[in-house]
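> What shape does this take:
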Amino acid sequence: MLANKQRVYGLNTSVGQNKDVTIAKNVEEKFNDNLVKSHLISTGRTVPVAVSRIVVLIRINQLLEGYTGINPQIIKLIIDMYNRDVLPIFYACGSVGEADIGILSSLAELVIGKGKAWHNGRLTDTNVAFEQLGFERVHLGPKDALAILSSNAYGVGQLIYGVSRTERLLRKSTTILGLSMEGLDANVTPILSSVANANQNPFQIRAAAQLRADLDGSYLFDHHQRKQVQDPISFRSATHILGAAKHAIANCIETINMYLAGSDDNPMLDEETGEILSTGNFDVTDISLSAETIEQSLTHVSRSIFQRIKHLNNDQITGLPRFLIQQRGFQFGLQTLQETAMDADVRIRQMAHPISSEFYGLAGDIEDHNSNLPLISEKLIDINDQLSTILSLELYNASQAVYLRFHNQSINELGNKTQHNGYITAFEMSFRRLWMIGLITRRLIKLERLSSR
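Next up, the predicted model:
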């Protein structure tokens, strides 16, 4: 390409609106170094090391596809860094989701041996890590810098991290739902296989089957006389709501898998013709929309959890003491915790507000469309934090309801899964220990991590 003097974006021309500026052959390395430096614009909080690891792995696989025309030595160095746990430090803000150039610049900075990095999970100077491991920095040639930077690997990697945690939380929420049903003395007919199968929705059928498995052995299946003829919808249709969320997750994963199987590079090398071609493959609107659908589904999950918490406190529905008060007269019960639950629910709804179409034209209006995927992915992680809180509150309320219903015989009345993963001892239910909410939240997070290993 250089030999026939064809103008190629990012190879012998500058980028963005400066695409009309020609780069002389004798300043190629300086141009590439400056391209990296000028795009070190990310700010905000440091993302988890786990996200950095996912992002780098995505970019390695993309580079190995051969569409970038990058120097193979750079790919080898990035692979070696990944295998020796040397990872870039990414900051959350700095990309609008049409290739994460402003964030992936941290990876390019690492390749040229500058800045700081994670090494075995610890912050260190890149040059120190390179010296310890015998790595040599790579000099960036034509198009090498853009080949590293021009990708949505950060937004997608962060989304994978968020979706993975959402899946674990929804699995845990099923068990907690089962415990809430036991605390309420709920009707189990809505989750019976004959009822679920009649709907013919595979996601809802699986959600009901999972809940039945968690409740296996529970007193709820003993056909005893129940006080309520029909439960509130937050109980009756809980598996339908969870099924909808899992359906949204499945669609998002399918969209992500399509992305991972292809290339989002611009420009790209056509291996058959040898031409370097301009593309629009960096647009990930479909992924952003699928992620926003997950976030919308979680508003339904969250609100139904909040409703269940209220119902568990309602003596007219449960037949238990109002606000699950253990000793009448001088205790307030769990009524005030409804405020904490509502706060978490409202935060989830606020964060789930769609933003994929919120953008302006940049770079002289050359870049006039954005997907906002990194911000959407970040919001999902934050939503998960609030969902963990409201789930912990449901667990707290459900455990107290079960204790009040059965006292020390609770463990004998619960399902196989709810008694092992959901039940909390009466000691922990002491209303003088509201700090237990924080402990329960930490337990829930710990259970998530254990289940992901």
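
> alpha carbons only for contacts and neighbour counts from here, please
OK.

> same for the helix or strand Val156 falls within, what does it pack against?
Under the criterion of DSSP states H and E, Val156 resides in helix 153-184. Counting contacts by 3 or more CA pairs under 8 Å, 6 or more residues apart in numbering; DSSP states H and E, helix 153-184 is packed against helix 49-64, helix 202-214, helix 238-260, helix 285-312, helix 315-318, helix 373-406, helix 416-421, helix 436-452.

> Could I get the contacting residues of Ala213?
Lys417 (CA atoms under 8 Å, 6 or more residues apart in numbering).

> how close does it sit to Asn71?
53 Å (CA to CA, to the nearest Å).

> do the same with Thr299
For Thr299, the distance to Asn71 equals 46 Å [CA to CA].

> a markdown table for the helices and strands packed on helix 153-184, including distance to Arg171?
Converted to a markdown table, the helices and strands packed on helix 153-184 look like this (distance: least, CA to CA, whole Å):
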| stretch | distance to Arg171 |
| --- | --- |
| helix 49-64 | 21 |
| helix 202-214 | 9 |
| helix 238-260 | 9 |
| helix 285-312 | 12 |
| helix 315-318 | 25 |
| helix 373-406 | 11 |
| helix 416-421 | 11 |
| helix 436-452 | 9 |
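
> Of the ones you listed, flag the one that's most buried.
Of the helices and strands packed on helix 153-184, the one with the most neighbours on average (mean count of other CA atoms under 10 Å) is helix 373-406, at a mean of 24.

> the inter-axis angle of that one versus helix 153-184?
10 degrees (axes from the mean of the first three to the mean of the last three CA atoms, to 10 degrees).

> Figure out how far helix 373-406 is from the centre of its chain.
From the chain centre to the centre of helix 373-406 is a distance of 15 Å (CA atoms, centre = their mean, to the nearest Å).

> quick check: angle from it to helix 285-312?
Angle of helix 373-406 versus helix 285-312, following the same axes, to 10 degrees, is 20 degrees.

> so what does the helix or strand just after helix 373-406 touch, helix or strand wise?
Toward the C-terminus, helix 373-406 is succeeded by helix 410-413 as the next helix or strand (DSSP H and E). Applying 3+ CA pairs under 8 Å, 6+ apart, one finds that helix 410-413 makes contact with helix 373-406.

> Does anything pack onto the helix it packs on? Which helices or strands?
strand 91-93, helix 153-184, helix 285-312, helix 337-351, helix 410-413, helix 436-452.

> 6 Å - rerun?
Here helix 373-406 touches helix 153-184, helix 337-351, helix 436-452, going by 3 or more CA pairs under 6 Å, 6 or more residues apart in numbering; DSSP states H and E.

> Now the second one, please; I'll put the structures next to each other:
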Amino acid sequence: MELDGTSLTCAQVATGGPVSIASLDRARAAWRTARSLTGPVYGQSTGVGANKDTSVQEGGFDLLRSHAGGAGPLVSERRARAMLVVRLNQLLAGGSGVDPALLPVLAEAINGGHTPPVRTYGAIGTGDLTALATTALCLLGEREWRGSGPGPRFPLSSADALPFISSGAATLADAALAVHQVKLLLDAAIGVAARTFTAVNASAEPLARAVHEARPQPGQADVAARLRGLLASEEAVRVQDPYGFRAFAQVHGAAVDALARAQRAVEVDLNAANENPLFDGELAWHNGNFHAAPIALALDALRAALVPAAQLATARLATLMEPAYTGLLPFLAGRQGDSGAMILEYVAHDALAELRLLSAPVTGGTAVISRGTEDHASFATQAARAALRCVEPLEIVLACELVAARRALAERGAPGERDRPLDTDLDAAREELRLVSG
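Coordinates of the predicted model:
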């Protein structure tokens, strides 16, 4: 994967693999500008936060040591690696003023499987200071890298300190991973729904092209077209089906649209110079590009959109338990009175409840810190973390529908299954969703 500061995608952040650097030109230009300035520059000739009016000399190392103070468990190496990829790509976009010789060393860390010991808690959507300060201390040799063997070192200068940590790279990495994984699941959900449509002989009439041309919501039309292509053309057996079928394209399409907006927002910032100060031309521009309000808002909308999509999956699951729709025994049981697949509804609603909890918006909150100097926060960090946590319950809801739909199709014209544990079926269905979506 070649990083150029302009074209990194969520899928590439999630993919892994070695990285290479296209060009250091923009990083070098910003570094030359930073070295040429003689006036006050935030974080280099001044303190930070409420200390912005205090002149300092060579205070960068103290800044790194004081800010490497996260708490809680270590994030996974996958998430920490994604953070390094994002930060490297941002630095290649230019504007930071860090020594460009640092960038190949970051690539060396990524390619060597080394990640910093980043703690879970320590950011509020205005910069991942604790995570990146910890990374800087690894580069200086004051903290140990995670991974096999000694990690790379680089002699950061005091002037490199704030420019290196002034970024939301960890938040963006989580956001990119979440967007990619949710996209794969929303794609796979269309195939799961196609099985359920077939199992209950649901009408394809609500998916007709004319219906969606009359209301041209892009996600809705796309979902309807894709599901149409998966269904056999058969005569409808009912005038109207429940909403889980009749409104599938509208509800699932809304989630697809929310995902597209979130992906656009995240990918803009993956390739942006969100630096403060921004070294451009011959000046240092003090600014607020580090504030992640667009990411928080987009991820709030995405998490909210996943709930109705999952609700309809549980509604279709309930339909699969009904003899009036399947022509089979209640709960897809093997004999009258057995529980069959009843437990899948409990599991699905447990996971759905988790999704509802995770859908709470972060953008209604704020924080005032550093003696009132920093008087707003986006909490995009929490939005991204919650979006990542949405993947598991969404996958479980879809797995419940998949297990039930497969069972309903298998029992057509064949003896039903006797009662048995379904946990291994759910594990297999979740793995299938990952394979199909991946």
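
> What is the aligned counterpart of Leu357 of the second structure in the first structure?
Counting by TM-score structural alignment, Leu357 of the second structure lines up with Gln350 in the first structure.

> Likewise for Ala318 of the second structure?
Ala318 of the second structure maps onto Lys310 in the first structure, by TM-score structural alignment.

> now swap in Ala367 of the second structure and tell me
Ala367 of the second structure maps onto Tyr360 in the first structure, by TM-score structural alignment.

> Check Pro308 of the second structure too.
Counting by TM-score structural alignment, the partner of Pro308 of the second structure is His300.

> Distance of the closest residue to that match other than its chain neighbours relative to Thr299 of the first structure?
Closest residue to His300 of the first structure apart from its sequence neighbours, by CA to CA, 6 or more residues apart in numbering: Ile241 at 6.8 Å. The spacing between Ile241 of the first structure and Thr299 of the first structure, counted by CA to CA, is 10 Å.

> One more: Met258 of the first structure?
From Met258 of the first structure across to Thr299 of the first structure, the span is 27 Å (CA to CA).

> What of Leu337 of the first structure?
Leu337 of the first structure sits 19 Å away from Thr299 of the first structure, taking CA to CA as the criterion.

> Taking the second structure as the reference, give the residue range the helix holding Val156 of the first structure aligns to.
Against the second structure, helix 153-184 of the first structure falls on residues 169-200 (TM-score structural alignment).

> Also stretch 253-261 of the first structure?
Using TM-score structural alignment, stretch 253-261 of the first structure pairs with 263-271 in the second structure.

> Residue nearest the middle of the second structure, spatially speaking?
Ala178 (1.7 Å; CA atoms, centre = their mean).

> And for stretch 445-453 of the first structure, what's in contact with it?
By CA atoms under 6 Å, 6 or more residues apart in numbering, the surrounding residues in contact with stretch 445-453 of the first structure are Arg168.

> Could you do stretch 81-90 of the first structure as well?
With contact meaning CA under 6 Å, 6+ apart, stretch 81-90 of the first structure is reached by 46-47, 106-107, 117-120.

> ok, 8 Å please
Contacts for stretch 81-90 of the first structure (CA under 8 Å, 6+ apart): 42, 46-47, 49, 52-53, 56-57, 103-104, 106-107, 110, 116-121, 129.

> tell me the contacts of Ala249 of the second structure?
207, 219-221, 223-224.

> Format these as JSON lines; extra columns: distance to Arg389 of the second structure.
JSON lines is the format used below for the contacts of Ala249 of the second structure (distance: CA to CA, whole Å):
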{"residue": "Leu207", "distance to Arg389 of the second structure": "31"}
{"residue": "Gly219", "distance to Arg389 of the second structure": "24"}
{"residue": "Gln220", "distance to Arg389 of the second structure": "25"}
{"residue": "Ala221", "distance to Arg389 of the second structure": "28"}
{"residue": "Val223", "distance to Arg389 of the second structure": "24"}
{"residue": "Ala224", "distance to Arg389 of the second structure": "28"}
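
> Looking at the residues you listed, which one is closest to Cys10 of the second structure?
Looking at these and their distance to Cys10 of the second structure, the nearest is Gly219, at 19.2 Å (CA to CA).

> corresponding residue for the closest one in the first structure?
By TM-score structural alignment, Gly219 of the second structure lines up with Phe203.

> For Thr54 of the second structure, the count of nearby residues, please.
Here the number of neighbours of Thr54 of the second structure (other CA atoms under 10 Å) works out to 12.

> Verify the stated contact: it with Gly47.
Yes. Between Thr54 of the second structure and Gly47 there is a contact at 5.6 Å, judged by CA atoms under 8 Å.

> quick one: Thr174 of the first structure from Ser42 of the first structure, how far?
Thr174 of the first structure is 38 Å from Ser42 of the first structure, by CA to CA.

> and what of Leu373 of the first structure?
Counting by CA to CA - Leu373 of the first structure and Ser42 of the first structure are separated by 15 Å.

> swap in Gln331 of the first structure?
Gln331 of the first structure is 50 Å from Ser42 of the first structure, by CA to CA.

> between the two, which one's more packed in?
Taking neighbours as other CA under 10 Å, Gln331 of the first structure and Ser42 compare with Ser42 leading, 20 against 13.

> Map the more buried one onto the second structure.
So, by TM-score structural alignment, Ser42 of the first structure is matched to Gly70.

> What lines up with Val111 of the first structure in the second structure?
So Val111 of the first structure corresponds to Leu139, using TM-score structural alignment.

> Tell me who's in contact with its match.
152-156 are the contacts of Leu139 of the second structure under CA under 8 Å, 6+ apart.

> Mark which of those residues are buried, thanks.
152-154, 156 (16 or more other CA atoms under 10 Å).

> Nearest to Glu431 of the second structure among those residues?
Pro152 (36.0 Å).

> count of neighbours near Met351 of the first structure?
Other residues near Met351 of the first structure come to 18 when the count uses other CA under 10 Å.

> Quick one: residues contacting the spatially closest residue to Trp31 of the second structure that is not a sequence neighbour.
Take Trp31 of the second structure and drop its neighbours on the chain: the residue closest to it by CA to CA, 6+ apart is Gly97, 4.0 Å away. Counting by CA under 8 Å, 6+ apart, Gly97 of the second structure touches 27-28, 30-35, 160, 163, 278-279.

> pretty sure Gly72 of the second structure is in a helix, no?
No. Using DSSP: H, G, I helix; E, B strand; the rest coil, the assignment for Gly72 of the second structure is strand, not a helix.

> That one and Arg119 of the second structure: what is the separation?
On the measure of CA to CA, Gly72 of the second structure and Arg119 of the second structure end up 6 Å apart.

> the more surrounded of the two?
The neighbour comparison of Gly72 of the second structure against Arg119 (other CA under 10 Å) goes to Arg119, with 19 against 10.
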